[in-house]
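based on what follows, work out the 3D shape:
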Amino acid sequence: MLSARIRLFIAALLLGPILLYWGLGIAPSEHRTEPPRALQEGEDYFATDAHTRVFNMKGQLEQELISPRLDHYPDQQISALSTPHIVLYREDGTVTTTDSNKGTLPDDRSKALLTGDVRVNDRSTTGIETRVLTEKLTLYPDTKFAETDLPVTILSDNVRYDAVGMKASFEEQTLNLLSNVQGKHENEK
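Coordinates of the predicted model:
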């Protein structure tokens, strides 16, 4: 009887480390390593045909974001957007749309950085449409404000302005051109 207990004890001593190895997945000589940096900075989710809406406190539609693909990167706390289309609605019923080739949007949605063939269309209550063309634009959707320090072209009715740098408030319908401003007006025929 005593020898059976000793055999059982010896078997437990021999099998114990093996069972622990299988149970924990690591050998005593191994150590866990962090995943490669590229995996840590990778996307944690993506969405195709993304369409988000933001409503104000009165329940009225205030913003829309449409993008064929949205990739979220948790380490950077941003979403990368492909060909984003952003619509800003004002209380007076007018609409401003912004399109670009690419964009990034932080998790707090405070600003959108739009790059590549950026086009802004703004229609005032008088019916006059203003288009802004540039290669990079920072858009603050909550305040309906936009700015760039790159060359910009503004087209409105029969007027064209070219400048370097711009600050625009779509809510107040103001546009400030920062430097090298040139304008051209064509009379209607």
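
alpha carbons only for contacts and neighbour counts from here, please
Fine.

tell me, how many residues neighbour Pro74?
Other residues within reach of Pro74, judged by other C-alpha atoms under 10 Å, total 16.

surely Asp44 is in contact with Leu70?
No. Counting by C-alpha atoms under 8 Å, Asp44 does not reach Leu70; the two are 11.2 Å apart.

neighbour count winner among these two?
Just comparing Asp44 and Leu70: by other C-alpha under 10 Å the higher neighbour count belongs to Leu70, 23 against 12.

and this one, so I can compare the two:
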Amino acid sequence: MKSEKIKKHSLLIISILAMILIVWQNSDNKIVPVASNAEQEEPDFFIVNGKYTVYDADGYVSSIMKSSEAKHYPDQNIALLKSPNLLVYREDNTTLRLTADNGRYKMTEENLELINNVTMIRDEQLKAPWTLKTESLTVLNKSRFITTKQPVTISDNVSILEGEGMNAWVDDKKIEITSNVRGNYAQ
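From the prediction side, this is the model:
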């Protein structure tokens, strides 16, 4: 009877450890937005299916940001976004579209941090547009600069370029992969 009890307890412990191991092995290694002080305060307003347009000094549209949901936190003047979708207009009338699962917009600085499943598409109207994928990046709207320290993959219909970290100057049409660059070109 005592050995039967020990067997049952041992089986229970082994089952619990097996469940923990299975959950641990199947967990995603995605970047999760860090809880900020903003999330600890109450939002002063929220917007559903919002649209925010930024104009340049000459009155032309510089960018349009849409989000399925935005919550504004007044103490830090930031908005936490769900499904942000940013369309950036360049001087030559071509566009960059940036999307992600989540975002954090610092309203005073006009900086947007995109988090989880980030995609940037250049000239999306083309048959085979150029696409960048990463897990997080930051858009500095005032200086029109985009940066990340995360791994990036850039692809089009004939090539793939991978690396660690990226800097992009929107109006100069210049992109720099900062380290561990690897490429593949096949026509």
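
where does the TM-score land?
Here the TM-score for the pair of chains, by TM-score structural alignment, normalised by the length of the second structure, is 0.74; 150 aligned residues with a C-alpha RMSD of 2.3 Å.

in the second structure, which spans are helices?
2-26, 37-40 (DSSP state H).

so for Asp172 of the second structure, which of these sits nearest?
Among these, helix 37-40 comes nearest to Asp172 of the second structure, with 34.4 Å by C-alpha to C-alpha.

buried set for the closest one?
Using 16 or more other C-alpha atoms under 10 Å as the test for burial, helix 37-40 of the second structure gives Ala38.

so what's the gap between that helix and the chain middle?
In terms of C-alpha atoms, centre = their mean, to the nearest Å, the centre of helix 37-40 of the second structure is found 19 Å from the chain centre.

these two touch, right, His85 of the first structure and Ser67?
Yes. The pair His85 of the first structure and Ser67 passes the contact test of C-alpha under 8 Å, sitting 6.3 Å apart.

next, format the helices of the second structure as CSV and append distance to Asn157 of the second structure.
Output for the helices of the second structure, formatted as CSV (distance: least, C-alpha to C-alpha, whole Å):
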stretch, distance to Asn157 of the second structure
helix 2-26, 32
helix 37-40, 41
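
from the ones you listed, which stretch is densest packed?
helix 37-40 (a mean of 13; mean count of other C-alpha atoms under 10 Å).

give me the contact list for that one.
Outside of helix 37-40 of the second structure, the residues within contact range by C-alpha atoms under 8 Å, 6 or more residues apart in numbering are Tyr73, Asp75, Gln76, Ile78.

most neighbours, which of these?
Ile78 (22 neighbours).

so what's the residue lying closest to that one once chain neighbours are set aside up against?
What sits nearest to Ile78 of the second structure in space, not counting adjacent residues and going by C-alpha to C-alpha, 6 or more residues apart in numbering, is Lys106, at 4.5 Å. Contacts were defined as C-alpha under 8 Å, 6+ apart; by that measure Lys106 of the second structure touches Gln76, Asn77, Ile78, Ala79, Leu112.

strands - which of those residues land there?
In strands, judged by DSSP state E, the following of the contacts of Lys106 of the second structure are found: Ile78, Ala79, Leu112.

how about TSV for the contacts of helix 37-40 of the second structure, with distance to Thr138 of the second structure added?
Converted to TSV, the contacts of helix 37-40 of the second structure look like this (distance: C-alpha to C-alpha, whole Å):
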residue	distance to Thr138 of the second structure
Tyr73	19
Asp75	21
Gln76	17
Ile78	14
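
nearest to Tyr185 of the second structure among those residues?
Out of those, the member with the shortest distance to Tyr185 of the second structure (by C-alpha to C-alpha) is Ile78, at 41.3 Å.

residues in contact with that closest one?
Going by C-alpha under 8 Å, 6+ apart, Ile78 of the second structure touches Ala38, His72, Arg104, Tyr105, Lys106, Met107.

so which of the residues you listed persist in the first structure?
Contacts conserved in the first structure for the contacts of Ile78 of the second structure, counting by both residues aligned by TM-score structural alignment, their matches' C-alpha atoms under 8 Å: His72, Arg104, Tyr105, Lys106, Met107.

how far away is the third one from Met65 of the second structure?
Put plainly, it is Tyr105 of the second structure. 10 Å (C-alpha to C-alpha, to the nearest Å).

same check, this time on the first one
Here His72 of the second structure is placed at a distance of 15 Å from Met65 of the second structure (C-alpha to C-alpha).

who's more crowded, these two?
His72 (23 against 18).

right, and Asn158 of the first structure touches His185 too?
Yes. Contact criterion C-alpha under 8 Å: Asn158 of the first structure and His185 qualify, at 5.7 Å.
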